[in-house]
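Asks: Build me a model from this:
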Amino acid sequence: MAVREAAKLERCPWVGIGDPLYARYHDEEWGVPHADERRLFEKLILEGFQAGLSWITILRKRDAFRRAFDDFDAERIARYTPRDVARLMADEGIVRNRLKVEAAIENARAYLSLRETQTLASFLWQHGGGKPIVNHYAAFGEVPAETATSHALSKALKRAGFRFVGPTTAYAFMQATGMVNDHLIDCPRHAPCAEMQRTFTPPRS
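Replies: Below you'll find the model as predicted:
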């Protein structure tokens, strides 16, 4: 019985079929709670670049983004000049949207300003509900695009000076970083992520 039940388990349908990069992201990253400052900052920037695009587009360009943005070192990005903006706008490996490029630089400066009083991780988890949220959706159509919590996180980020952090972007960020578990209940990653969320202690400022 256990073998037959396990055989029925399938990945969340948004992964699709035949793209090992997307499958690996789903299996190893999406929904895993963590408090790594660099990874959280990177994900926040990349979610902003995703606005209006698909996540697989950004994922395929992630290595190029890391090279272009100094591996998402906020202190270096905060010092970018118009020459750096021109360099980024000429980089075919990333999404060349001037508003998003300039927002990434402003977000680095907002992050450094925030860091004077608390860590980015504690800020995000504080305004993202304070603890992981484990949902139990059976179908992809049940998963919301935004929630009251993502609205609250979006407002907090905007007050702190961040851009391209609307409630839909904030919710996608929450899903990706394990603040919320939106793996479907029949997905083989739902239970492991739920267990990690159960034992995860959100950082405090």
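Asks: CA only for contacts and neighbour counts going forward, please
Replies: Fine.
Asks: Tell me the spacing between the most centrally placed residue in the chain and Pro33.
Replies: The residue lying closest to the centre of the chain (Cα atoms, centre = their mean) is Phe173, at 3.3 Å. As for Phe173, its distance to Pro33 is 11 Å (criterion: Cα to Cα, to the nearest Å).
Asks: Contacts only, for the residue nearest to the centre of the chain.
Replies: Residues in contact with Phe173, defined by Cα atoms under 8 Å, 6 or more residues apart in numbering, are 43-44, 47.
Asks: Determine whether the claim that it is in a helix is correct.
Replies: Yes: assessed with DSSP: H, G, I helix; E, B strand; the rest coil, Phe173 lies in a helix.
Asks: just the buried members of the contacts of Phe173?
Replies: Buried by 16 or more other Cα atoms under 10 Å: 43-44, 47, out of the contacts of Phe173.
Asks: got CSV for these, with distance to Val101 too?
Replies: Listed next are the buried ones among the contacts of Phe173 as CSV, based on distance: Cα to Cα, whole Å:
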residue, distance to Val101
Lys43, 14
Leu44, 13
Glu47, 12
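Asks: One more, please, to line up against the first structure:
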Amino acid sequence: MNRCPWLPPGLELYQTYHDEEWGVPSQDERHLFEMICLEGAQAGLSWWTILQKREHYRKVFHQFDPVKVAEMTDRQLEKLVADPGIVRHRGKIFGVRKNAESWLDLKSREGDVAEWLWKLVGGKPTVNRWKKMEDYPAKTPESEALSKALKKEGFTFFGPTIAYAFMQAVGMVDDHAEDCFRSRK
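Replies: Model prediction:
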């Protein structure tokens, strides 16, 4: 069975992520919030690092419930700086709370944040069919626009490259390779 060329062989957790989640359109607000935060945690690191720590992130950040995360105290967040179960970067840890606050502000103004996010990308997935690794872009004009919009709303660690990874992860962009079994040909 062929899979996307970026997927490292022999990593079952990564393979399951690719096969069941990556590129699947998501309208679930909690999942979208989680992926904004996890993609931000990935900045400068590999997705494999974050994927291995994902369950612990869910535990310490209240299953990515934005209300509960926004209520986290400085003391609680400082304690996480020493937690080896997550990326111990103070800015990224405090950024999760900042993202929760930004999410809740946006929700209070816009209502459905999922709908707001999807409107930024035209409301439906962009389908690409790359043939080799060199074809995959690191960012696009759409990811630059999404990054700019979320930064304007106060989100952190969400540059254009992270925005593109987020778009791929939540199915705003379907980048399964042309010969991948997940490709909708």
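Asks: Need the contacts of Phe173 of structure 1 in a markdown table (columns: distance to Val180 of structure 1 and secondary structure).
Replies: Converted to a markdown table, those look like this (distance: Cα to Cα, whole Å; DSSP: H, G, I helix; E, B strand; the rest coil):
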| residue | distance to Val180 of structure 1 | secondary structure |
| --- | --- | --- |
| Lys43 | 15 | helix |
| Leu44 | 15 | helix |
| Glu47 | 16 | helix |
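Asks: element containing the residue mapped onto Arg38 of structure 1 from structure 2, please.
Replies: Arg38 of structure 1 is assigned Arg30 in structure 2 as its aligned equivalent, the criterion being TM-score structural alignment. Following DSSP states H and E, one finds Arg30 of structure 2 within helix 29-42.
Asks: Mean per-residue distance, that helix versus structure 1.
Replies: Helix 29-42 of structure 2 differs from its equivalent in structure 1 by a mean of 0.3 Å after superposition (mean Cα distance after the TM-score superposition for structure 1).
Asks: In structure 1, which residue range corresponds to the helix or strand following that helix?
Replies: Downstream of helix 29-42 of structure 2, the next assigned helix or strand under DSSP H and E is helix 47-60. Mapped onto structure 1 using TM-score structural alignment, helix 47-60 of structure 2 covers residues 55-68.
Asks: mind listing what's buried in the matching stretch?
Replies: Neighbour-count burial for stretch 55-68 of structure 1 flags 55, 58-59, 61-62, 64-65, 68 (criterion: 16+ other Cα under 10 Å).
Asks: Dump these to JSON lines, plus distance to His26 of structure 1.
Replies: Listed next are the buried residues of stretch 55-68 of structure 1 as JSON lines, based on distance: Cα to Cα, whole Å:
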{"residue": "Trp55", "distance to His26 of structure 1": "11"}
{"residue": "Ile58", "distance to His26 of structure 1": "14"}
{"residue": "Leu59", "distance to His26 of structure 1": "11"}
{"residue": "Lys61", "distance to His26 of structure 1": "16"}
{"residue": "Arg62", "distance to His26 of structure 1": "15"}
{"residue": "Ala64", "distance to His26 of structure 1": "20"}
{"residue": "Phe65", "distance to His26 of structure 1": "20"}
{"residue": "Ala68", "distance to His26 of structure 1": "24"}
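Asks: Which residue range of structure 2 does the longest helix anywhere in structure 1 align onto?
Replies: Across structure 1, the longest stretch assigned as helix under DSSP state H is helix 98-114. Under TM-score structural alignment, helix 98-114 of structure 1 corresponds to residues 90-106 of structure 2.
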